[in-house]
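A.B. asks: Provided below are the primary sequence and the corresponding predicted coordinates.
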Amino acid sequence: MLVTVIVSVVAGMVSGLASHYITIKKFLLPRKSKLAFHPGFLGEMFVGSIASLVGVAMFNPETMMDILKVSILAGISGQAFLLHNRLATEQVKTDEIQSISKKLTELEKKNKE
């Protein structure tokens, strides 16, 4: 049981790290700004390990090869979930910027009249 958990966590961390590198083309180090803490590649390793643990718990693989397969697939899926959320957030920001731009244009037209 402990070996299964360790293998699952390590495989998830490695798949999270690989997914981070594939997505960004470099390793972002953790950093702290005035407003927030940005975990960098460590955040994606954490998500990959948690996703792989959930995947192994749900599918209950029997052999070590099956544990690795499930862990890697779940770790990459966790990264896809994060990427989807990032894209959705960026879309909301873009929509808000366009809305503000339209309102500014309308105000400028009213001021000219």
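C.D. replies: That came through fine. Residues are numbered from 1 along each chain as shown.

A.B. asks: use CA for all of it now, contacts and neighbours both
C.D. replies: Noted.

A.B. asks: Locate the most centrally placed residue in the chain within the secondary structure: which element?
C.D. replies: For the chain, the residue nearest the mean C-alpha position is residue 82 (2.7 Å; C-alpha atoms, centre = their mean). Using DSSP states H and E, the element containing residue 82 is helix 64-112.

A.B. asks: Which strands or helices does that helix pack on?
C.D. replies: helix 2-24, helix 41-59 (3 or more C-alpha pairs under 8 Å, 6 or more residues apart in numbering; DSSP states H and E).

A.B. asks: Can you name every helix or strand that the shortest one contacts?
C.D. replies: The elements that helix 41-59 packs onto, with contact taken as 3+ C-alpha pairs under 8 Å, 6+ apart, are helix 2-24, helix 64-112.

A.B. asks: ok, and here's another one to check against it:
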Amino acid sequence: MLKDIIFSMVIGGMAGIAGHVRKHGKIIMPRKTKRFIFLGFLEEMLLGSVAAFLIMIYTTPNSMIETIFLSALAGISGDIILTNFRALNENKEKES
């Protein structure tokens, strides 16, 4: 079970990186500014890994194909959720 969870997190992280490259056209490295730390591609990778971890714990797939499919889907979904969250914050700022 632990091997499946680790494998799932790796697949989810790779899907997160693929979503990052699709969105930005390149890999943006982490950097520190005066106000905050920008995580770059690590943000999407971590979000994809956590999403894949949660999906694995919740569903417990029976085969390796299901594990790969659900992990990749979770990694891509993590990127979509992050994009929607940012859009909602921007809309709140514009209304204020």
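C.D. replies: On my side now, so go ahead. From a predicted model like this one, the values you see are computed outputs, not experimental measurements.

A.B. asks: Quantitatively, what TM-score do the chains reach?
C.D. replies: Overlay of the two chains. TM-score (TM-score structural alignment, normalised by the length of structure 2): 0.93; 96 aligned residues with a C-alpha RMSD of 1.0 Å.

A.B. asks: which SS state does residue 27 of structure 2 fall under?
C.D. replies: coil (DSSP: H, G, I helix; E, B strand; the rest coil).

A.B. asks: leaving aside the residues next to it on the chain, what's closest to it?
C.D. replies: Of all residues not flanking residue 27 of structure 2 in the chain, residue 21 sits nearest, at 5.7 Å (C-alpha to C-alpha, 6 or more residues apart in numbering).

A.B. asks: now, of the helices and strands packed on helix 41-59 of structure 1, which is deepest in the fold?
C.D. replies: helix 2-24 (a mean of 20; mean count of other C-alpha atoms under 10 Å).

A.B. asks: Mean deviation, the next helix or strand after that helix versus structure 2?
C.D. replies: Following helix 2-24 of structure 1 in sequence order, the next helix or strand is strand 31-32 (DSSP H and E). Averaged over the aligned pairs, strand 31-32 of structure 1 sits 0.6 Å from structure 2 after superposition, using mean C-alpha distance after the TM-score superposition for structure 1.
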